[in-house]
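this one's structure only:
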């Protein structure tokens, strides 16, 4: 573990690495490609253009987190019909991250349009179009704000832009400095070049939060944001710090659902919900997306679905409308968003319980074939059927918890299952005690059962209880989160 002195040195180097870069000839070490990269310097023939930005805009841009800022730069390349976007990081001689580079092979921006693109904040060309110009891919940005959010990454943001004019290619540079983000500095004129079209954005004099981009979680977060897009457009590649993001690496399955429409005044918005099961360990979150599935904001739902690594995508143009009003990140003010999130959470829990129940069927069938399953006849009443659902879920949880359970003799497993059946049937109030103290099921497994059994109708089981006392104490004794119904 690094000591506090090492951490202090790293922080100091991170803040002042650009100073040493100047002393050492303004060169940096690109560890992503194991080469030395000279820092691009603008020529003396540059023109300054004034951009009108309000204090509100500046505050919002500065507060953008690093992953969102990098994502915006990636989206800019994809919206420009890039088939490849690469994110790399550079490190100086002190091994402090000194630059973030996002490069694409898109169409670039014609020189005579660049000033207008920057000045028309909130009035991007994308606002009047839903598809990219050449490839016809769905567009993400509409407000022209992505390039300004790059200022949250570092003090200096430079663009090297190459575009085609007929059969010829031309290149020029642009630059923004956080000291005065209203001052856009652009080459006086483009230069003829043989380079392919595209945009390279290079951010230097980095802010400390950008260190989050080096975390392992950063790759998965980028994967979450772009996996559905990459799944839809298979000819597109995104490389994040040396790793090619492949949708099949992240996506196990996509389960689509339709939620209740949102009625806002005279307008009605359709709402779709996709539960994407993740192949990698992921923090559960739900993205609010436009109708095409582009994430606009995220929420972190708090509910218990053990063993399900998923990301939810709620798709509706209602969220796009909120984003245009800068209301998408404001929690608690929009009841429609709160209602839709509750619907999505309930549906996710129901999906998980149904899938878990389905997963137990093959296990139960195997037990029946081995003649260790304690029920030999079919259920005749709803109460009996519910009782068996409880048994199946509990028994499979016990099997998963006990190592090599299937290797036990059939007689031992039959005996254990019979005891468990007797507890559920005759003395259900002792079930939690048996699971916790005899079988020693851990608390997380008990909580998992609580989630799985939420939909069990207790009135059906209670009908099978022998006494009124059993009926009154069943819920309290079981203590696994079951709910009564009327």
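Yep, it's here. This one's a predicted model, so the numbers in the text were calculated from it and none came from an experiment.

CA atoms for contacts and neighbours, from now on please.
Noted.

Could you tell me which strand of the protein is the longest one?
strand 251-264 (DSSP state E).

now what about that strand, what contacts it?
227, 268-279, 318, 336, 340, 343-344 (Cα atoms under 8 Å, 6 or more residues apart in numbering).

What about those, which are in strands?
268-278.

Reformat these as a markdown table; add neighbour count.
Below are the ones in strands among the contacts of strand 251-264 laid out as a markdown table (neighbours: other Cα atoms under 10 Å):
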| residue | neighbour count |
| --- | --- |
| 268 | 12 |
| 269 | 16 |
| 270 | 15 |
| 271 | 21 |
| 272 | 20 |
| 273 | 26 |
| 274 | 22 |
| 275 | 20 |
| 276 | 22 |
| 277 | 18 |
| 278 | 23 |
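
need the next SSE after the helix ranked longest in the chain, C-terminal direction.
Criterion DSSP state H: the longest helix present in the chain is helix 335-370. Later in the chain than helix 335-370, the nearest helix or strand by DSSP states H and E is helix 382-401.

Who are the packing partners of the very next helix or strand once past that next one?
Counting by DSSP H and E, the next helix or strand C-terminal to helix 382-401 is helix 410-426. Packing contacts for helix 410-426, counted by 3 or more Cα pairs under 8 Å, 6 or more residues apart in numbering; DSSP states H and E, involve helix 382-401.

buried stuff in the helix it packs on?
383-384, 386-398 (16 or more other Cα atoms under 10 Å).

about what we covered before: between helix 382-401 and the longest helix of the chain, find me the angle.
80 degrees (axes from the mean of the first three to the mean of the last three Cα atoms, to 10 degrees).

for helix 335-370, which positions count as buried?
Those buried within helix 335-370 under the rule 16+ other Cα under 10 Å are 337, 340-341, 344-345, 347-350, 352-353, 356, 360, 364, 367.

Among the ones in strands among the contacts of strand 251-264, which one lies nearest to residue 117?
residue 269 (30.4 Å; Cα to Cα).

count of residues packed around the residue nearest to the closest one when sequence neighbours are not counted?
Nearest-residue entry for residue 269: residue 262, 5.0 Å, with adjacent residues in sequence omitted and distances by Cα to Cα, 6 or more residues apart in numbering. By other Cα atoms under 10 Å, the residues close to residue 262 number 18.

what about versus this one:
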């Protein structure tokens, strides 16, 4: 048969049309939504849909390093010229799109909307196909061409057709010229990564059939996408039906494929696929499950099986279906398995979320040690809610302010009698299923108990510290020292002087170092060395605490001078704390309109001179005589206090919680033999 005879026969069969019915001028806007990598993926899918097992992407560069051409070649069945008008069907009406059930439940019917042939518009000026197809046990080849500036037309229906040797096999090769927006670097990075995320699950599904994609002859290694994999065997005991299961977790989100399970028969053919129970939960748990069994050799995925039994060769055969106990069993086992595999993943994601929220200041700031248990409870609640339903936090779909509002609302409800409202709010954000509702209700109860337990433990530790500190300052036989005992305990427990402060410096810190730390706490950024001009800049403070109040933009500072128990407080000791006050007020960096200072001298007893008592009486008009106020002016106050007064304040702050939680304080009492033992006990975590 001559080539001209073949051409004549082909033209006689074909419904010849050189016009593509695009349905309006909006086609270019539709195509513009495709990125170059998405377009290349469409041509690869066209090859697989045509029965290809091997697809190679190749490119050529010119002398300037720009791309001269890109070619995508496959070993698929080709495009018979007589069917060209069907294959180049009106835009958005391809035969693939018409079979929606198959495309949803089978992987080899992928292309849609007839868009694949035109997507070259996004990165090239011309697309030329050379396709080889089989007819009557012979192979024929011809060319097709479309230009980006005339997408309505194509050549090919009247192109000359030539017969080629049969051993060459069927194939299609499409070459793109006039390349735009792509370089070899793009192909080896952006395009390659996109193809990994597009086809990794597919190449694993058909790995037994040796499906492959290569770029300039180098195979695309889809295993780069695998975060974890496991092989399992599931047996349905009642029927001894065996299922070989492979589970894969992917490192990144698959482009368009959901997390699914794939049912594969004994020949390696995919019979059915469907989304898993944990698909699209918003938790970045990307996975695929491949289930192989001869059970799927005769399997219908339709809910209602409709077939003619007379067509079955073996009358004992029957179609298996989703209603069978075997199928229900294996899916149930896989769902349980996925939940187990998801658990450590969710824990890490939840930990990362809380860490991120802390860096972004979404989680409320802790202003004092009383807030630590509630803050821990809030972070635990965030993690637990995330593990129940990650979508609640709307990562990627909400602003920082929206997330902060939601978290602060949770925190406010935890600190009230309206904890049950958390459930109502979350259910309004994202609808919870029955299991999620029960999990949330249970964790709210558990978190409340955990918060109480943490608070009790904190109070117990504090009573232990106070009892040890009392021994240090009141037991004369201990001969306690200021730095080794008193100050060492308070460096670790500065809450004794108030819940709201941050530690700036301790253990005899000089003023210049203290100022550096102070500025860092208030302003952030990088720590810097600072210089002071005061002659007393090398003096050393025992404790320097500060607190910045966000609500009223006020900075409260507290400087404490500690004296060992044997020292009796008098004018000499007061002059020292006043010298600290003068040194600080001599440097403007320590001061501002919103900055307030309290200086406190602490000891066991006053000396007999009456000096301190006189100073307190002189300043009683300021209304803080019981607190030992000896100086008050503008934003500065100086106090002299006894340890007995400090301990009384601590008792008052803790008393109401002690009564509420019924702490057994007597059980915590310990007899100490020396100051070192009491100190170690007080600072032990």
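Perfect, thanks for sending it. Treat the numbers as computed from the prediction; the structure is a model and nothing was measured.

Do you know the score for how well these two fit?
Superposed pair, TM-score by TM-score structural alignment, normalised by the length of structure 1: 0.49. Supporting alignment: 288 aligned residues with a Cα RMSD of 4.9 Å.

that older thread, quick one: work out the angle between the longest helix of structure 1 and helix 410-426.
130 degrees.

what's the angle between helix 335-370 of structure 1 and strand 267-278?
Using the same axes, to 10 degrees: helix 335-370 of structure 1 against strand 267-278 is 40 degrees.

re the thing from before, got the angle between the longest strand of structure 1 and helix 335-370?
Using the same axes, to 10 degrees: strand 251-264 of structure 1 against helix 335-370 is 140 degrees.

in strand 251-264 of structure 1, what counts as buried?
251, 254, 259, 262.

The residue nearest to residue 468 of structure 2 when sequence neighbours are not counted and residue 618 of structure 2: what is the separation?
What sits nearest to residue 468 of structure 2 in space, not counting adjacent residues and going by Cα to Cα, 6+ apart, is residue 678, at 4.9 Å. Applying Cα to Cα, to the nearest Å, the value for residue 678 of structure 2 to residue 618 of structure 2 is 38 Å.

Who has more neighbours out of these two?
Taking neighbours as other Cα under 10 Å, residue 678 of structure 2 and residue 618 compare with residue 678 leading, 24 against 14.

helix, strand or coil for the more buried one?
helix (DSSP: H, G, I helix; E, B strand; the rest coil).

mind listing what it touches?
468-469, 471-472, 672.

Which secondary structure element is home to residue 185 of structure 1?
strand 183-187.

so after that strand, what's the next helix or strand?
strand 191-193.

and whatever helix or strand comes next after that following strand, which residues are buried?
Proceeding N to C from strand 191-193 of structure 1, the next assigned helix or strand is strand 198-206, under DSSP H and E. Buried residues in strand 198-206 of structure 1, counted by 16+ other Cα under 10 Å: 198-206.

tell me which strands and helices the helix or strand containing residue 75 of structure 1 is in contact with?
Per DSSP H and E, residue 75 of structure 1 falls inside helix 66-79. Under the contact criterion of 3+ Cα pairs under 8 Å, 6+ apart, helix 66-79 of structure 1 touches strand 84-91, strand 97-104, helix 146-149, strand 198-206, helix 216-232.

now for the second one, which elements pack on it?
Yep, that's strand 97-104 of structure 1 we're talking about. helix 4-23, helix 66-79, strand 84-91, strand 198-206.

let's see it at 10 Å
helix 4-23, strand 27-30, helix 66-79, strand 84-91, strand 154-165, strand 198-206, strand 237-240 (3 or more Cα pairs under 10 Å, 6 or more residues apart in numbering; DSSP states H and E).

Break down the stretch 251-400 of structure 2 into its helices, ranges please.
Applying DSSP state H, counting those that start in this stretch to the stretch 251-400 of structure 2 gives helices spanning 325-359, 371-388, 400-414.

Can you name the element that comes right after the last one?
Spelled out, that is helix 400-414 of structure 2. Taking DSSP H and E, what comes next after helix 400-414 of structure 2 is helix 420-429.

can you give me the angle that following helix makes with helix 371-388?
40 degrees.

after helix 420-429 of structure 2, next one along is what?
From helix 420-429 of structure 2, the next helix or strand downstream (DSSP H and E) is helix 434-474.

so that following helix versus helix 400-414, what angle?
70 degrees.

Check whether residue 541 of structure 2 really touches residue 505, as I assumed.
Yes: here residue 541 of structure 2 reaches residue 505: they are 8.1 Å apart, a contact under Cα atoms under 10 Å.

what residues are shared contacts of these two?
Counting by Cα atoms under 10 Å, 6 or more residues apart in numbering, the common neighbours of residue 541 of structure 2 and residue 505 are 511, 514, 559.

Kindly reformat those as JSON lines containing neighbour count, distance to residue 402 of structure 2 and secondary structure.
Formatted as JSON lines, those follow (neighbours: other Cα atoms under 10 Å; distance: Cα to Cα, whole Å; DSSP: H, G, I helix; E, B strand; the rest coil):
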{"residue": "511", "neighbour count": "24", "distance to residue 402 of structure 2": "42", "secondary structure": "helix"}
{"residue": "514", "neighbour count": "20", "distance to residue 402 of structure 2": "38", "secondary structure": "helix"}
{"residue": "559", "neighbour count": "23", "distance to residue 402 of structure 2": "39", "secondary structure": "strand"}
